[in-house]
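Trainee: requesting a structural model of the entry that follows:
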Amino acid sequence: MLTSRNSSSHSTYFILLGIPGLEDSQFWIAFVFCAMYIVAVVGNITVVHIIRIDHTLHEPMYLFLAMLALTDLVLSTSTQPKMLAIFWFHDHKIEYHACLIQVFFIHAFSSVESGVLMAMALDRYVAICFPLRHSSILTPSVVGKLGAAVMIRGLLWVSPFCFMISKMPFCSNQIIPQSYCEHMAVLKLICADTRVNRAYGLFVAFSVVGFDMIIISISYAMILRTVLALPSGEARVKAFSTCASHICVILAFYVPALFTFLTHRFGHHVPRVVHIMLAILYLLVPPMLNPIIYGIKTKQIRERVIQGFCGKGQ
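Mentor: Next comes the predicted model:
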């Protein structure tokens, strides 16, 4: 049995169980996760590389897309290698500091991803509602400041999670019944009053996701009003098509994220297997789907990928 840790000892490790209830199947399930992770890594690196080398893509929409791709790389890599080690090699131990680092990266870059999606919604709003002023409003400087703001917000808002946890004692039972270290899962192992931690977690969730979803909703309400006022049906279809990929990415990120967040706090009757699987997919599906969605919907990226496979001479 593991011994409890006091605030001066940092030798504790935790045990990540993987997927409780699917112990006999998770070895094979891991192959699916591994394939999804490979697609996510290759796809997002490809998107970043294409945007970096093609100067015609140095526009707000593509710069935000590059930020999204880099965020997805960090999010998926923060959990998947360790998860595959659990499933394939039974490497269930994770050191105390490594667990806190994982908590930090998961929550900080989930916040960054939400912020980037909000910035992309603002970009679509300006592009459709103020097309003649788009380049003067969203200059490279403004895009850089928006990207820096969402990054700093994620780092500053989430850092207290790890600081508060590091000052609290853990119980002797240090088993985490899932595949990675997550804030609420780690809180359940603390032998102290965690009401402040939980309250701060709710504050971060509502101040980040709540704010971003409000801005996204307002942006698309204004976009919808502008598009419906267009006299040409063809123009309306074209305007909607430019937003379709972004809407798909928003749904792929927020739906499982909100389900996971609400289940941790209120979904006591949700089967643990369902909760854990969705928690895994929440950090894996968006990074895998985003480059595919934008690769299919964005002509410049699609053509660059085809050139890469077929050769420039063909």
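Trainee: could you use CA atoms for every contact and neighbour count after this?
Mentor: OK.
Trainee: residues near Pro81, how many?
Mentor: By the criterion of other CA atoms under 10 Å, Pro81 has 12 neighbours.
Trainee: next secondary structure element downstream of the helix or strand hosting it?
Mentor: Assigned by DSSP states H and E, Pro81 belongs to helix 80-89. Using DSSP H and E, the helix or strand that follows helix 80-89 in sequence is strand 93-95.
Trainee: which helices and strands sit right next to that following strand?
Mentor: On a contact count with 3 or more CA pairs under 8 Å, 6 or more residues apart in numbering; DSSP states H and E, strand 93-95 meets strand 13-16.
Trainee: which residues are contacting the strand it packs on?
Mentor: By CA atoms under 8 Å, 6 or more residues apart in numbering, the surrounding residues in contact with strand 13-16 are 86, 92-96, 99, 174-181.
Trainee: now the most centrally placed residue in the chain: closest residue in space that isn't a chain neighbour?
Mentor: Centroid-nearest residue in the chain, with CA atoms, centre = their mean: Ser110, separated by 4.1 Å. Nearest non-adjacent residue to Ser110, counting by CA to CA, 6 or more residues apart in numbering: Leu75, 7.2 Å away.
Trainee: got the angle between the helix or strand containing the one you found and helix 80-89?
Mentor: Here Leu75 sits within helix 60-77, counting by DSSP H and E. In terms of direction (axes from the mean of the first three to the mean of the last three CA atoms, to 10 degrees), helix 60-77 departs from helix 80-89 by 30 degrees.
Trainee: report the distance from the helix or strand where Pro291 lies to the chain centre.
Mentor: Pro291 belongs to helix 285-297 when assigned by DSSP H and E. In terms of CA atoms, centre = their mean, to the nearest Å, the gap separating the centre of helix 285-297 from the centre of its chain is 13 Å.
Trainee: again, but for stretch 25-35
Mentor: 21 Å.
Trainee: quick check: buried residues in it?
Mentor: 26-27, 30, 33-34 (16 or more other CA atoms under 10 Å).
Trainee: ok, stretch 230-238 next?
Mentor: Arg236.
Trainee: do stretch 55-62 as well
Mentor: 59-62.
Trainee: just the helices in the stretch 101-250 of the chain please.
Mentor: Applying DSSP state H, counting those that start in this stretch to the stretch 101-250 of the chain gives helices spanning 134-137, 140-166, 183-187, 195-205, 211-228, 233-266.
Trainee: go through these and name the closest to Gln314.
Mentor: helix 233-266 (29.1 Å; CA to CA).
Trainee: other SSEs contacting the helix or strand that the closest one is followed by?
Mentor: Sequence order places helix 272-282 as the next helix or strand after helix 233-266, per DSSP H and E. Where contact means 3+ CA pairs under 8 Å, 6+ apart, helix 272-282 is packed against helix 233-266.
Trainee: now show me the structure for the sequence below, then we'll compare the two:
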Amino acid sequence: MVDFNVTPSNPSTFILTGIPGLEDAHVWISIPISIFYIITLLGNFTVLFVVGKEQTLHKPMFLLLCMLALTDIGVSTSIVPKALCIFWFKLKDISVDGCLTQMFFFHVVSIMHSAILVTMAFDRYVAICNPLRYTTILSNARIAKLGLVGLVRAVLFILPLPFLLRRLPFCASRIIPHTYCDHMAVAKMLCGDITVNKIYGLLMAFAVMGFDLTLIALSYGLILRAVLRISSKKAHQKALNTCTAHICVIMMAYPVGLFSTLTHRYGQDIAPYVHIILASLHILIPPLLNPIIYGVKTKELRDKVGKYIFRMGSTIATEFKCA
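Mentor: You can find the predicted model right below:
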């Protein structure tokens, strides 16, 4: 178990313990985490590469996929490398400024990810309910502007957090029982009343998730109404199939994230390692599966990826014969 009487030698640093209660298994836990991270990078960079190279994929839907891939890479990269350093090399120290920077970047990218899912729902609504006006309503330039609005919103929501954490002194024992600098994990290191931090964090989580989920539900309500008006069952299936990948991504993104947020604040009877494992799954699984889901369900993307894999295989085979 972690010795919580130990304090950092440098008063300007925190100590990230990893997963309390499972310290002896850190090396084993790091194996699936590192594999997931590598697959996440390969999958999302493949999406970025293929969409960037193929002129026929320079469309709003694929631009949104690229934005989603960037946020998936950002979420994973903000957390996983430091966690692996803890698991492999016992490099548990992190500066206060570094901790707040990690927290800020992670939460900004997470909120940006949610905004992209909302824009994707709007994209599906326009594609199904107003197909003839799709190119007029959703151009690449408009998608880029919506992405910028999502980024500004994320920054404005998260910007108060570092200031709220700086308003009180940190306690002498700066040991954070976590793999990364989550807002509430850092807030618990403050010497003083953290009610404001709790309220703002909870309001922010519900404001973002509540608002975004409402917009997504509204989009799908309108989609469902439009689909039910179509008499052809084949057309029903075709229209709903275009939404399958997006619905799968939503089901991975929101329920686990909301449950993790609530248990971290109110699940005092739940073991700490359960909190951290839930948070880690919320970080690792969606970025890992998102490119796979869209690669399988989106024919254009699947065909282009297959073309590049076949071309790469042919090149390797030719070089092997020449050698």
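Trainee: TM-score for this pair?
Mentor: The TM-score (TM-score structural alignment, normalised by the length of structure 1) is 0.94; 309 aligned residues with a CA RMSD of 1.7 Å.
Trainee: thinking again about what came up before, quick one: the helix holding Pro291 of structure 1 to structure 2 mean distance?
Mentor: Comparison of helix 285-297 of structure 1 with structure 2 after fitting gives an average deviation of 0.7 Å (mean CA distance after the TM-score superposition for structure 1).
Trainee: what comes into contact with that helix?
Mentor: For helix 285-297 of structure 1, the surrounding residues in contact (CA under 8 Å, 6+ apart) are 36-37, 39-41, 43-44, 47, 69, 72-73, 75-76, 245, 248-249, 252-253, 301-302.
Trainee: just to revisit the earlier point, the helix holding Pro81 of structure 1: average distance to aligned residues in structure 2?
Mentor: Its aligned residues in structure 2 lie a mean 0.6 Å from helix 80-89 of structure 1 after superposition (mean CA distance after the TM-score superposition for structure 1).
Trainee: what's the angle between that helix and helix 272-282?
Mentor: Using the same axes, to 10 degrees, helix 80-89 of structure 1 lies at 130 degrees relative to helix 272-282.
Trainee: return the set of buried residues in helix 80-89 of structure 1.
Mentor: Of all the residues in helix 80-89 of structure 1, those buried under the rule 16+ other CA under 10 Å are 80, 82-84, 86-87.
Trainee: ditto for stretch 285-300 of structure 1
Mentor: Buried-residue list, stretch 285-300 of structure 1, by 16+ other CA under 10 Å: 285-295, 297, 300.
Trainee: ok, stretch 64-81 of structure 2 next?
Mentor: Neighbour-count burial for stretch 64-81 of structure 2 [16+ other CA under 10 Å]: 64-80.
Trainee: matching residues in structure 1 for that stretch?
Mentor: The aligned range for stretch 64-81 of structure 2 in structure 1 is 64-81, by TM-score structural alignment.
Trainee: what's the match for Lys321 of structure 2 in structure 1?
Mentor: Aligned partner of Lys321 of structure 2 by TM-score structural alignment: none.
Trainee: nope, Arg302 of structure 2 is what I was after
Mentor: In structure 1, Arg302 of structure 2 lands on Arg302 (TM-score structural alignment).
Trainee: pull the number of nearby residues for its match.
Mentor: Other residues close to Arg302 of structure 1 by other CA under 10 Å number 17.
Trainee: now the one 4 residues further on
Mentor: Ile306 of structure 1: 12 surrounding residues under other CA under 10 Å.
Trainee: let's verify it: helix, strand, or coil?
Mentor: helix (DSSP: H, G, I helix; E, B strand; the rest coil).
Trainee: do you know how far it is from Thr46 of structure 1?
Mentor: 12 Å (CA to CA, to the nearest Å).
Trainee: give the residues shared as contacts by the two.
Mentor: When CA under 8 Å, 6+ apart defines a contact, no residue borders Ile306 of structure 1 and Thr46 alike.
Trainee: would you mark the buried spots in stretch 127-146 of structure 1?
Mentor: Result for stretch 127-146 of structure 1 [16+ other CA under 10 Å]: buried residues 127-129, 134, 137-138, 143, 146.
Trainee: if you could redo that for stretch 257-277 of structure 2, that was the one I meant.
Mentor: Neighbour count says stretch 257-277 of structure 2 has 257-258, 260-261, 263-264, 272-276 buried, by 16+ other CA under 10 Å.
Trainee: can you give me the end-to-end span of it?
Mentor: End-to-end distance (CA to CA), stretch 257-277 of structure 2: 12 Å.
Trainee: please identify the deepest-packed of the helices of the stretch 101-250 of structure 1.
Mentor: Most buried of these by mean neighbour count (mean count of other CA atoms under 10 Å) is helix 183-187; its value is a mean of 18.
Trainee: name the surrounding residues that touch that one.
Mentor: Contacts for helix 183-187 of structure 1 (CA under 8 Å, 6+ apart): 103, 161, 165, 176-177, 194, 197-198, 264.
Trainee: go again using 10 Å as the cut-off
Mentor: By CA atoms under 10 Å, 6 or more residues apart in numbering, the residues outside helix 183-187 of structure 1 that reach it are 14, 99-100, 102-104, 106-107, 158, 161-162, 165, 168, 170, 174-178, 180, 193-195, 197-198, 201, 261, 264-265.
Trainee: coming back round to it: got CSV for the helices of the stretch 101-250 of structure 1, with distance to Gly313 of structure 1 too?
Mentor: Putting the helices of the stretch 101-250 of structure 1 into CSV (distance: least, CA to CA, whole Å) gives the following:
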stretch, distance to Gly313 of structure 1
helix 134-137, 34
helix 140-166, 33
helix 183-187, 51
helix 195-205, 50
helix 211-228, 41
helix 233-266, 30
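Trainee: looking at the ones you listed, which is nearest to His55 of structure 1?
Mentor: Here helix 140-166 is closest among the helices of the stretch 101-250 of structure 1 (CA to CA), at 12.7 Å.
Trainee: quick one, the closest one and helix 195-205 angle?
Mentor: 160 degrees.
Trainee: which other helices and strands does helix 140-166 of structure 1 contact?
Mentor: helix 60-77, helix 96-129, helix 183-187, helix 195-205 (3 or more CA pairs under 10 Å, 6 or more residues apart in numbering; DSSP states H and E).
Trainee: could I get those helices as CSV with distance to Met1 of structure 1?
Mentor: Below are these laid out as CSV (distance: least, CA to CA, whole Å):
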stretch, distance to Met1 of structure 1
helix 60-77, 30
helix 96-129, 16
helix 183-187, 18
helix 195-205, 26
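Trainee: closest one to Asp212 of structure 1 among the ones you listed?
Mentor: helix 96-129 (5.5 Å).
Trainee: report the angle between the helix holding Pro291 of structure 1 and helix 272-282.
Mentor: 40 degrees.
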